[in-house]
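S.K.: Sequence first, predicted model second:
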Amino acid sequence: MKISGSTALVTGANRGFGRHLAAELLARGATVYAGARNPDTVDLPGVTPVRLDITDPASVAAAAAELAGGVNLLINNAGIDTRTDLLDGDLDLVRLELETHYIGTLSTVRAFAPVIAGNGGGTILNVLSVLSWVNFPMHASYGAAKSAEWAMTNALRLQLAERGVRVAGLHVGYLDTDMAADITGPKSDPAAVARLTVDGIEADAYEIVADDVSRRVQAGFPGGVAALYPQLP
């Protein structure tokens, strides 16, 4: 799709990767609505803040009604990582991650897909993760929720294609944002990944693989469990 002249909603756009996505879209000539639970925290000049809590159905419905006249690009970026252990962690936190990444994203798609279709078609991008493909105990609940979101992305891609709505997924490892502030390993520049992501949207890519770690994991699929988890006995 053509980014210049488009109208986009980016969820979780008040900070981190979402803010970089909003800035990149603005730079390419899009009208950008920045979704945030507290719109007062949106500080990017040129965007229009929108109150949006993706885990609150009433908030999602209100945002969809407010923006029904123009949106043709939805980027589902809002997310959390509680670092909850699957064996002995708080199940309420596991539910919260599923409510955010899976149910919340699905609720937003259900609300905005008719808007996008009614505006002549467009694109929905779900910001996934390399952890939707491979998972480790430190991010177990996050990875499980992202895996569910990836499966949902694939299903919606098929269902919405006939309505003129393209559904894409972004896979990326650690980004140099607040969410990964305590991670000591390699991190990608979120501004550079935002540019690559918007390039992928403009090229109508269904799957955007944004960094080397994601490409390595994707390439390891044919080798099965042994290739993806070589540490197993």
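M.R.: Here it is on my side, so go on. Remember, predicted model here, so these are calculated numbers, not experimental data.

S.K.: contacts and neighbour counts: CA atoms only from here.
M.R.: Will do.

S.K.: ok, and the closest non-adjacent residue to Ala13?
M.R.: Arg19 (4.5 Å; CA to CA, 6 or more residues apart in numbering).

S.K.: hang on, the one you found packs against Leu44?
M.R.: Yes - with contact defined as CA atoms under 8 Å, Arg19 counts as touching Leu44 (7.4 Å).

S.K.: Which one of those two is surrounded by more residues?
M.R.: Arg19 (25 against 17; other CA atoms under 10 Å).

S.K.: contacting residues around stretch 199-207?
M.R.: Here stretch 199-207 makes contact (CA atoms under 8 Å, 6 or more residues apart in numbering) with 1-3, 123, 125, 166-171, 208.

S.K.: Regarding the residue nearest to Ala13, which helix or strand does it belong to?
M.R.: helix 16-27 (DSSP states H and E).

S.K.: Quick one: residues in contact with that helix.
M.R.: 3, 8, 10-13, 31-32, 34, 44, 46-47, 77-78, 175, 177-179, 190-191, 194-195, 198.

S.K.: surely Val167 meets Thr123?
M.R.: Yes - at 5.8 Å, Val167 counts as touching Thr123 under the criterion of CA under 8 Å.

S.K.: List the contacts of Gly173.
M.R.: 129-131, 187-188, 211, 213-214.

S.K.: Can you tell me which of the residues you listed end up in helices?
M.R.: Judged by DSSP state H, those include 213-214 as members of helices.

S.K.: Which of the contacts of Gly173 sits closest to Ala113?
M.R.: Ser129 (22.3 Å; CA to CA).

S.K.: How much space separates Gly185 from Tyr174?
M.R.: From Gly185 across to Tyr174, the span is 8 Å (CA to CA, to the nearest Å).

S.K.: out of the two, which sits in the busier spot?
M.R.: More crowded of Gly185 and Tyr174, by other CA under 10 Å: Tyr174, with 22 against 7.

S.K.: Below is structure B, check it against A:
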Amino acid sequence: MDIKDSIALVTGANRGIGAAFVAELLKRGVKKIYVAARDTASLHELLQQGDKRLVPLPLDVTDADQVAAAANVATDVTLLINNAGVSKYEGALSANDTASARQEMEVNYFGTLEMTRAFAPVLASHGGGAVINMLSMLSYVSLPRAATYAASKAAALSLTRSLRAELGAQKTQVIGVVAVQTETSMGSVMPEPRMTTAEVVGDVLDALQAGTNDEVVAGAQTRGTMEAFLADPKGMQAMMLTRLPIRA
């Protein structure tokens, strides 16, 4: 995909990896970006740049009416970046209830599904375009300290692969981004070292430009972790299972 000819929509564009996607897309000459956030007031700093290519869009990916409204407004999108995500860092049994687990699944899995369903016809009308889904190394291994988040990301990985197959007929490129801890508000609770958002996003957009239609292992630290996992998946999973939830 030629980024210079693209019109993007980035969910969760107000901070972290979402904001990094916006910054790098602008550098690479994108035509327009719909910057989506639940509260558009949180986009104030981003919009202060005065770049006319940025179009604010109120969007909660768990709200079916808002997703449909976004698809009706952003009818020129050729690149959908499903970045919005949430992690409560709770165990499956140690959590007080399943509210956090349901929220993680609603945002990380169903939000990605609903957005892709809504925008698939839009992408098709422009020759196929591309979808980028933010996943996690925890799509591959379980971490009891973030049990339900890992489950939601494992579901999102499976979904991404199915979407790639289904959208192949309309020539839509589908990338799943695999990353370990990154310098974001979500990643700040994870141990150092942490990757920069620019490193993650740079690798993803390079892959997009190169026509990759697969998972992208983004960042040197993620690549090292993935190599270790592939060399001994059971060993890595056994080690991760020792990291139990911290009970109050």
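M.R.: Cool, the structure landed. All values reported here derive from a predicted model rather than from experimental measurement.

S.K.: any residues touching the helix or strand that the helix holding Arg19 of the first structure is followed by, and which ones?
M.R.: Once the chain leaves helix 16-27 of the first structure, the next helix or strand it forms, by DSSP H and E, is strand 31-36. Outside strand 31-36 of the first structure, the residues within contact range by CA under 8 Å, 6+ apart are 5-14, 22, 25-26, 42, 46-53.

S.K.: For the second structure, which segments count as helices?
M.R.: Counting by DSSP H, the helices of the second structure are 16-27, 44-47, 64-73, 99-104, 112-125, 147-167, 197-210, 220-231, 233-240.

S.K.: The first one: average distance to aligned residues in the first structure?
M.R.: What it means is helix 16-27 of the second structure. In the superposition with the first structure, the average deviation recorded for helix 16-27 of the second structure is 0.6 Å (mean CA distance after the TM-score superposition for the first structure).

S.K.: Equivalent analysis for the longest one, please.
M.R.: Average distance, helix 147-167 of the second structure versus aligned residues of the first structure after superposition (mean CA distance after the TM-score superposition for the first structure): 0.4 Å.

S.K.: quick one, that helix and helix 112-125 angle?
M.R.: Calculated by axes from the mean of the first three to the mean of the last three CA atoms, to 10 degrees, helix 147-167 of the second structure forms an angle of 20 degrees with helix 112-125.

S.K.: can you tell me what part of the first structure helix 147-167 of the second structure aligns to?
M.R.: Helix 147-167 of the second structure lines up with residues 140-160 of the first structure when matched by TM-score structural alignment.

S.K.: Can you list the buried residues in that stretch?
M.R.: Going by neighbour count (16 or more other CA atoms under 10 Å), the buried part of stretch 140-160 of the first structure is 140-150, 152-153, 156-157, 160.

S.K.: how close does Ala17 of the first structure sit to Val94 of the first structure?
M.R.: For the record, residue 17 of the first structure is Phe, not Ala. Look at Phe17 of the first structure and Val94 of the first structure: by CA to CA, they are 23 Å apart.

S.K.: Have a look at these two and say which one is more surrounded.
M.R.: The neighbour comparison of Phe17 of the first structure against Val94 (other CA under 10 Å) goes to Phe17, with 24 against 21.

S.K.: what about the most centrally placed residue in the second structure, distance to Glu227 of the second structure?
M.R.: Geometric centre of the second structure, nearest residue: Met134, 2.2 Å, by CA atoms, centre = their mean. Relative to Glu227 of the second structure, Met134 of the second structure is positioned 20 Å away (CA to CA).

S.K.: And Pro121 of the second structure, by the same measure?
M.R.: For Pro121 of the second structure, the distance to Glu227 of the second structure equals 37 Å [CA to CA].

S.K.: and what of Lys27 of the second structure?
M.R.: 31 Å.

S.K.: How about Ser6 of the second structure?
M.R.: The value you get for Ser6 of the second structure to Glu227 of the second structure, if CA to CA is used, is 33 Å.

S.K.: The two - which one has more neighbours?
M.R.: Ser6 (20 against 12).

S.K.: residues contacting the more buried one?
M.R.: Counting by CA under 8 Å, 6+ apart, Ser6 of the second structure touches 30-32, 77-79.

S.K.: Quick one: these as a markdown table, columns for distance to Leu143 of the second structure and neighbour count too.
M.R.: A markdown table is the format used below for the contacts of Ser6 of the second structure (distance: CA to CA, whole Å; neighbours: other CA atoms under 10 Å):
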| residue | distance to Leu143 of the second structure | neighbour count |
| --- | --- | --- |
| Val30 | 37 | 18 |
| Lys31 | 40 | 16 |
| Lys32 | 38 | 22 |
| Val77 | 36 | 23 |
| Thr78 | 35 | 26 |
| Leu79 | 31 | 26 |
